[in-house]
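Student: Here is the input, now give the coordinates:
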Amino acid sequence: MVNLAQVIGFLIITIVAFVASAGGEQVVTYVFGDSLTEVGNNNYLQSLAKSNYPFYGIDYEGGKATGRFTNGRTIGDIISEKLGIESPPPYLSLVPNDDAILKGVNYASGGAGILNDTGLYFIQRMTFDDQINSFEKTKEAIKAKIGQEDAEKHVNEAVYFIGMGSNDYVNNFLQPFLAAGQQYTHDEFVELLASTLGEQFTVSKFPIHHVAMWTQVLEGCVCQTPSCAQIELNMYFGMHFIQQMQQMLCLQIEFSPLCFIKPRQALHQHQHQHEHGSFFQENIEIDLEGKKKVDKRDLL
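Tutor: Below you'll find the predicted structure:
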């Protein structure tokens, strides 16, 4: 069994392996996601999802709120420190031709989801599509700075850190006043998420062998419903979603280092590395008739 620090360590080793061929050059990271990886983009939006006030940031450097949805650092901050680089700044804090874009950018936005209608009641937020579109603008700015050939090399050698998925449940499907829960069955919704994310990966043209995805869809504890059955169902969603993405994005690519890290697993020390070394899987089985085969500690 491994703990959260070991999982982060594995992710760092994976990222370092991505750039080993760069000859010791500094790692450049582009971060996409929601509130678990945001570093301040929503500060620049008319959004109800903000964290730029006390007591957010009380344990961060300087003790002030920065727009991170935490008292301290995000996992992206921790990984950046371990890699010996500064945590990338929020995209909306930069001017289009800022030299900082060559060292990495964070596009994450609290309330964001894979689906564009996720988190609508937060008013403004950068959905994953918005983040991808912003990254396209960044690529154009990089091309203008260093030329097309060097820009393509830069983009292909960068590392892409993506944390997305939980809001599509918590702030969409599992909300009784939103349409998704009425429009789709659980299987249909998982298929929708998987197919949408697959299309987004295609459009973004991320170099798939340099992508690390931090997915939170197993977070049963944030399920905003007192029903234990709903919590168990949310966990089923997470497992099924991971399996779908594994089939769509990894198994088609031989020895792909694309990895999915599930934080709930890390906290409860139930990770088992996929036989091909690309995924962490968890020993949880839940059928649709409510017959539980899950360790109760995972529901705490």
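
Student: contacts, neighbours, all on C-alpha from now
Tutor: Noted.

Student: Start from the N-terminal end of the stretch 51-200 of the chain and give the strands.
Tutor: Taking DSSP state E, counting those that start in this stretch as the test, the strands found in the stretch 51-200 of the chain are 104-106, 159-163.

Student: Give the other helices and strands that the shortest one contacts.
Tutor: Helices and strands in packing contact with strand 104-106 are listed as strand 29-33; criterion 3 or more Cα pairs under 8 Å, 6 or more residues apart in numbering; DSSP states H and E.

Student: and the most centrally placed residue in the chain, what is it in contact with?
Tutor: Closest to where the C-alpha atoms of the chain average out (Cα atoms, centre = their mean) is G163, at 0.5 Å. Taking Cα atoms under 8 Å, 6 or more residues apart in numbering as the criterion, G163 is in contact with 32-34, 36-37, 213-216.

Student: Which single one of the residues you listed is nearest to Q148?
Tutor: F32 (23.3 Å; Cα to Cα).

Student: count of residues packed around the closest one?
Tutor: 27 (other Cα atoms under 10 Å).

Student: now it: how far from A212?
Tutor: As judged by Cα to Cα, to the nearest Å, F32 and A212 stand 10 Å apart.

Student: same deal with F18?
Tutor: Distance from F18 to A212, by Cα to Cα: 10 Å.

Student: Could you do Q281 as well?
Tutor: Taken as Cα to Cα, the span from Q281 to A212 is 15 Å.

Student: just F173 next, same as before
Tutor: 25 Å.

Student: do the same with S47
Tutor: 28 Å.

Student: same check, this time on P54
Tutor: Using Cα to Cα, P54 is found at 31 Å from A212.

Student: Please identify which of those two sits among more neighbours.
Tutor: Counted by other Cα under 10 Å, P54 and A212 do not tie: A212 has more neighbours, with 24 against 12.

Student: and this one, so I can compare the two:
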Amino acid sequence: MNSSSNLKFLVCLRRPFLLFMFSVLVLPITTTTKALVKLPPNVTVPALIVFGDSIMDTGNNNVLKTVVKADFPPYGIDFQDGVPTGRFCDGKVPTDLIAEELGIKSIVPAYLNPSLKPEDLLTGVCFASSGSGYDPLTSKIVSVIPLSGQLRYFEEYIEKLKELVGEERKDFILENSLFLVVSSSNDIATTYFTLHARQSEYDVVSYTSLMADLASDFVHKLYGYGARRIAVFGAPPLGCIPSQRTLAGGLVRGCDDNRNEAAKLFNAKLSAGLDSISRTLAGARVVYVDIYTTLFRIIQNPRNYGFEVADRGCCGTGDLEVAVLCNKITSSVCSDVSAYVFWDSFHPTERVYRMLVSKLLDEYAQKFF
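Tutor: Reported below is the predicted structural model:
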């Protein structure tokens, strides 16, 4: 049979057979990382699917016209081959580390990565966009992808997944995968307190209620698409991150109580809302994840956790440098990243992320199964 006949033969193959061959050839090789989290018998987590902001973004902002980028040195100095990928960190971010711990894969690609391969979709992708928040205004201010836009890309992902593996397998992946939602930091720290963009309309109480309501709406939408295992992270102690200390911590650069209280208020409302969702939506495992407590303890007592510096980042002076301000031209890098809690003025180091992820998985993983 000549090459032309071969092509015609392949084109004539029936779709079910193509799907079968795809599953035989591709599915067995998509999980290459040994799981560190012990799952119950007969339980599988086929993919990790992520929404949110720069805590989780693995490079979606690289293709956007925005100043909120991290695809240049010194970002990524501890990543594979020291290559900056758009992750706001010296190395991996929680998206990667959670996938690694669950044995899914060691790196979770950004959905908008031009090098994304079809088989990447089977084990999950990241839709998060640095600079975004629950409040649509937050994303609009810095020209990044709002949660509504991330959902539109997710709809596109679902269709691609269906084309790859068929309706039944697509439904299985969505139902059994772990969904992560990490937002709120930019709403509170930037939109509300730094830019005062919502203070004429809302006080802290009403703004945090708005955020919690928007978070619950987002979870409902994920459930409507077929998601059942959904982890929603609360806000960190925003008043203690370096940039906010510089902006609101006075001459001594102490933690700002106003930002911390807003974060705790939002967290309480978010937790209550998610509990209600879990009780009312059939089959839903929606879990509130507290990151405030552990990170606050590390910041307050860094030496207890093996760190030396917690009030400034490793990049530049560590007081304000983040995104384009953290660059190899105007910013030096600390001599020992492992001694620092924060990489830049807003984001923790990979070492801190590893501590947080390990602690959180120990505490929350079994709640999804």
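
Student: Just give the TM-score of the two.
Tutor: The TM-score (TM-score structural alignment, normalised by the length of structure 1) is 0.75; 260 aligned residues with a Cα RMSD of 3.3 Å.

Student: Give me the common contacts of F32 and A212 of structure 1.
Tutor: In contact with both F32 of structure 1 and A212: 160-162, using Cα under 8 Å, 6+ apart.

Student: Now do the contacts for the residue mapped onto Q183 of structure 1 from structure 2.
Tutor: For Q183 of structure 1, the aligned position in structure 2 is E201, judged by TM-score structural alignment. Applying Cα under 8 Å, 6+ apart to E201 of structure 2 gives no contacts.

Student: Could you measure from E201 of structure 2 over to M211 of structure 2?
Tutor: 14 Å.

Student: and what of L295 of structure 2?
Tutor: Per Cα to Cα, L295 of structure 2 is found 21 Å from M211 of structure 2.

Student: which residues in the stretch 151-300 of structure 1 form helices?
Tutor: With helices called from DSSP state H, counting those that start in this stretch, the stretch 151-300 of structure 1 shows them at 167-168, 180-183, 186-204, 228-245, 263-268.

Student: What is the mean deviation of the first one from its aligned residues in structure 2?
Tutor: What that stands for is helix 167-168 of structure 1. The superposed helix 167-168 of structure 1 is, by mean Cα distance after the TM-score superposition for structure 1, a mean 0.6 Å from where its aligned residues fall in structure 2.

Student: which part of structure 2 lines up with that helix?
Tutor: With TM-score structural alignment as the criterion, helix 167-168 of structure 1 aligns to 186-187.

Student: what's the offset of the matching stretch from the middle of its chain?
Tutor: Between the centre of stretch 186-187 of structure 2 and the centre of its chain there are 14 Å (Cα atoms, centre = their mean, to the nearest Å).

Student: who's in contact with the residue nearest to V190 of structure 1 when sequence neighbours are not counted?
Tutor: Spatial nearest neighbour of V190 of structure 1, chain neighbours left out: F241 (5.8 Å); criterion: Cα to Cα, 6 or more residues apart in numbering. Shown in contact with F241 of structure 1 (Cα under 8 Å, 6+ apart): 190-191, 193-194, 217.

Student: got it, and N61 of structure 2?
Tutor: For N61 of structure 2, the contact set (Cα under 8 Å, 6+ apart) comprises 68-69, 86, 129-130, 144.

Student: Just flag the most distant two among these.
Tutor: Of all pairs drawn from those, the greatest distance, 13.3 Å, lies between G86 and V144 (Cα to Cα).

Student: according to the alignment, stretch 134-141 of structure 1 goes to what range in structure 2?
Tutor: Counting by TM-score structural alignment, stretch 134-141 of structure 1 corresponds to residues 153-160.

Student: got the buried residues for the matching stretch?
Tutor: By 16 or more other Cα atoms under 10 Å, the buried positions in stretch 153-160 of structure 2 come out as 154, 157-158, 160.

Student: Likewise for stretch 22-37 of structure 1?
Tutor: Quick answer for stretch 22-37 of structure 1 (16+ other Cα under 10 Å): 27-37.

Student: May I ask which two of those are separated the most?
Tutor: V27 and S35 (23.3 Å).

Student: ok, residues contacting stretch 288-304 of structure 2?
Tutor: Counting by Cα under 8 Å, 6+ apart, 231-237, 240, 264, 267, 270-271, 274-275, 305, 308-311, 341, 356, 360, 364 sit against stretch 288-304 of structure 2.

Student: Go again with 7 Å.
Tutor: Residues outside stretch 288-304 of structure 2 that contact it (Cα atoms under 7 Å, 6 or more residues apart in numbering): 231-237, 271, 274, 305, 308-310.

Student: quick one: which of those residues sit in strands?
Tutor: 231-233, 309-310 (DSSP state E).

Student: Most widely separated two among those residues?
Tutor: A231 and V309 (29.9 Å).

Student: As a check, name the ranges of all helices in the stretch 1-150 of structure 1.
Tutor: 4-18, 75-82, 128-146, 148-157.

Student: Now render those helices as TSV, adding distance to I261 of structure 1.
Tutor: Formatted as TSV, those follow (distance: least, Cα to Cα, whole Å):
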stretch	distance to I261 of structure 1
helix 4-18	8
helix 75-82	11
helix 128-146	18
helix 148-157	21
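
Student: And for the equivalent of L174 of structure 2 over in structure 1, the neighbour number?
Tutor: Per TM-score structural alignment, the equivalent position to L174 of structure 2 in structure 1 is V155. Neighbour count of V155 of structure 1, defined by other Cα under 10 Å: 21.
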